[in-house]
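> this one's structure only:
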């Protein structure tokens, strides 16, 4: 597969990927989750270097999950649910961060899960914004409601500075590559609920297994 950083972002592609993410039994397919994130990385990168501090980390996390999917136990990683069960049953999740195990799939996905909440909130704010809305404010609000509480002060400070130089709403709508503003709003209206469903299913799974605060 071509490097996701070298391709243009397409909101429709992300929509299509997240449509395939959830099974009828409400399980989340890890491969589709990863593909959805590849698309979201393109979105981050299309806005310049301001999101570099997040997108670089996301790319690293994606690769860890891909390695598990392609590894000798890949059949245990078909869904997020099967991954969590397999890793917990085999004590592969480092609950205390003593460094005894490599980065587990469960911990890696938790980091992406937190970032997905930020993007979900940000995209929803973009969808409901007006022409004179400040993207820096929209993004900061979404960040403060999600990722900020998991970041040290120095990262929060850097994020705040990055958000201040974000392009305006028209630039965000342009990189969606779906047409005029009303079309962007319509597609976001489809995409955000799908992202939200994936987030909610994962949140409930991690809550059930007490994994939301993995170090």
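Great, that's in hand. Computed from a predicted model, the values in this text were never measured in an experiment. Numbering: from 1, shown residues only.
> C-alpha from now on. contacts and neighbour counts both.
Noted.
> ok, now how distant is the closest residue to residue 162 other than its chain neighbours from residue 18?
Spatially, and ignoring its direct neighbours in sequence, residue 162 is nearest to residue 50 (5.1 Å; CA to CA, 6 or more residues apart in numbering). Distance, residue 50 to residue 18, using CA to CA, to the nearest Å: 25 Å.
> of these two, who's got more company?
residue 18 (26 against 19; other CA atoms under 10 Å).
> and the more buried one, what element?
helix 11-19 (DSSP states H and E).
> quick one: contacts of that helix?
32-33, 35-36, 39-40, 176-178, 187-188, 190-191, 194-195, 198 (CA atoms under 8 Å, 6 or more residues apart in numbering).
> just the buried subset of the residues you listed, please.
32-33, 35-36, 39-40, 176, 178, 187-188, 191, 194-195, 198 (16 or more other CA atoms under 10 Å).
> please, which helix or strand holds residue 123?
Assigned by DSSP H and E, residue 123 falls within helix 105-128.
> which parts of that helix count as buried, going by neighbours?
Neighbour-count burial for helix 105-128, with 16+ other CA under 10 Å as criterion, is recorded at 105-127.
> and here's the other structure:
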């Protein structure tokens, strides 16, 4: 049973984010940095599956998640982590844990929108529309013209829906179940992060 999800990234992601959602939905949510960074690390392979269009996202996301994983050895929760950065007056500086957390949150949000669009476009073998819409909604507002243009060109090299499912080692029906599970579970996690930033008067658009 322990190996039933081996080679099944969508299932691992679904399980990890359901557990994370339970944590943020608890009466007094204290999200361990270790639990959060582990769940986020399971999402990393998805960016690699999308090819050159999201290479920028893969490299940035992986680096930021790795930073949070390293931080987990000395920082207990996301709230403590943000408070430490506020105290050190480095929240919005490049490389701060809190800035990296914001970037990771955008990656989670992009995958959520992508899955929503893939589910909604059932029967269409092209991922161009789902990927374009998720990029436009989450990442594009924060990117300059050059990156937006490069991503637009890269969209033509996206794998087909069938190829993506093959890379993820899932059939259509099972993939849809796990994608929807991630959509449902990631929503409260993303909301928790937004509320964390807003409660500290940091905003979410920097």
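Structure received. Because the structure is predicted, anything quoted here is derived from the model rather than measured.
> care to give me the TM-score?
These two chains, once laid on top of each other, score a TM-score of 0.85 by TM-score structural alignment, normalised by the length of the second structure; 197 aligned residues with a CA RMSD of 2.2 Å.
> select the longest helix from the second structure.
Selection of the longest helix in the second structure by residue count, based on DSSP state H, yields helix 172-199.
> look up how far residue 53 of the first structure lies from the equivalent of residue 114 of the second structure over in the first structure.
Matched by TM-score structural alignment, residue 114 of the second structure corresponds to residue 122 in the first structure. In this view, residue 122 of the first structure and residue 53 of the first structure are 17 Å apart by CA to CA.
> touching, the match of residue 114 of the second structure and residue 137? I think so.
No: contact between residue 122 of the first structure and residue 137 fails when scored by CA atoms under 8 Å: they sit 9.9 Å apart.
> average distance between the helix holding residue 18 of the first structure and the second structure?
By mean CA distance after the TM-score superposition for the first structure, the fitted helix 11-19 of the first structure averages 1.0 Å away from its aligned residues in the second structure.
> what range in the second structure matches the helix or strand following that helix?
Next along the chain after helix 11-19 of the first structure, taking DSSP H and E as the criterion, comes helix 30-46. On the second structure, the counterpart of helix 30-46 of the first structure by TM-score structural alignment is residues 33-49.
> what does that stretch contact?
9, 12-13, 16-17, 20, 54-55, 57-58, 61-62, 65-66, 68-69, 71-73, 75-78, 104, 108, 159, 164, 167.
> average gap between that stretch and the first structure?
Mean deviation for stretch 33-49 of the second structure: 1.8 Å (mean CA distance after the TM-score superposition for the first structure).
> please state the offset of stretch 67-78 of the second structure from the chain centre?
Taking CA atoms, centre = their mean, to the nearest Å, one finds stretch 67-78 of the second structure lying 17 Å from the centre of the chain it belongs to.
> I'd say the residue nearest to residue 162 of the first structure and residue 166 touch.
Yes: Residue 50 of the first structure lies in contact with residue 166 (CA under 8 Å); the separation is 7.3 Å.
> for the residue nearest in space to the middle of the second structure, give its distance to residue 146 of the second structure.
Geometric centre of the second structure, nearest residue: residue 108, 1.9 Å, by CA atoms, centre = their mean. Distance, residue 108 of the second structure to residue 146 of the second structure, using CA to CA: 23 Å.
> just residue 113 of the second structure next, same as before
For residue 113 of the second structure, the distance to residue 146 of the second structure equals 23 Å [CA to CA].
> related to what we said a few turns ago, for the residue nearest to residue 162 of the first structure, give me its contacts.
Applying CA under 8 Å, 6+ apart, the residues near residue 50 of the first structure are 162, 163, 165, 166.
> show me what the first one aligns to in the second structure.
Here residue 162 of the first structure is matched to residue 154 in the second structure, going by TM-score structural alignment.
> assign that match to helix, strand or coil.
helix (DSSP: H, G, I helix; E, B strand; the rest coil).
> for it, give me its contacts.
Here residue 154 of the second structure is in contact with 51, 52, 53, 54 (CA under 8 Å, 6+ apart).
> one more: residue 133 of the first structure?
Residue 133 of the first structure is in contact with residue 169, counting by CA under 8 Å, 6+ apart.
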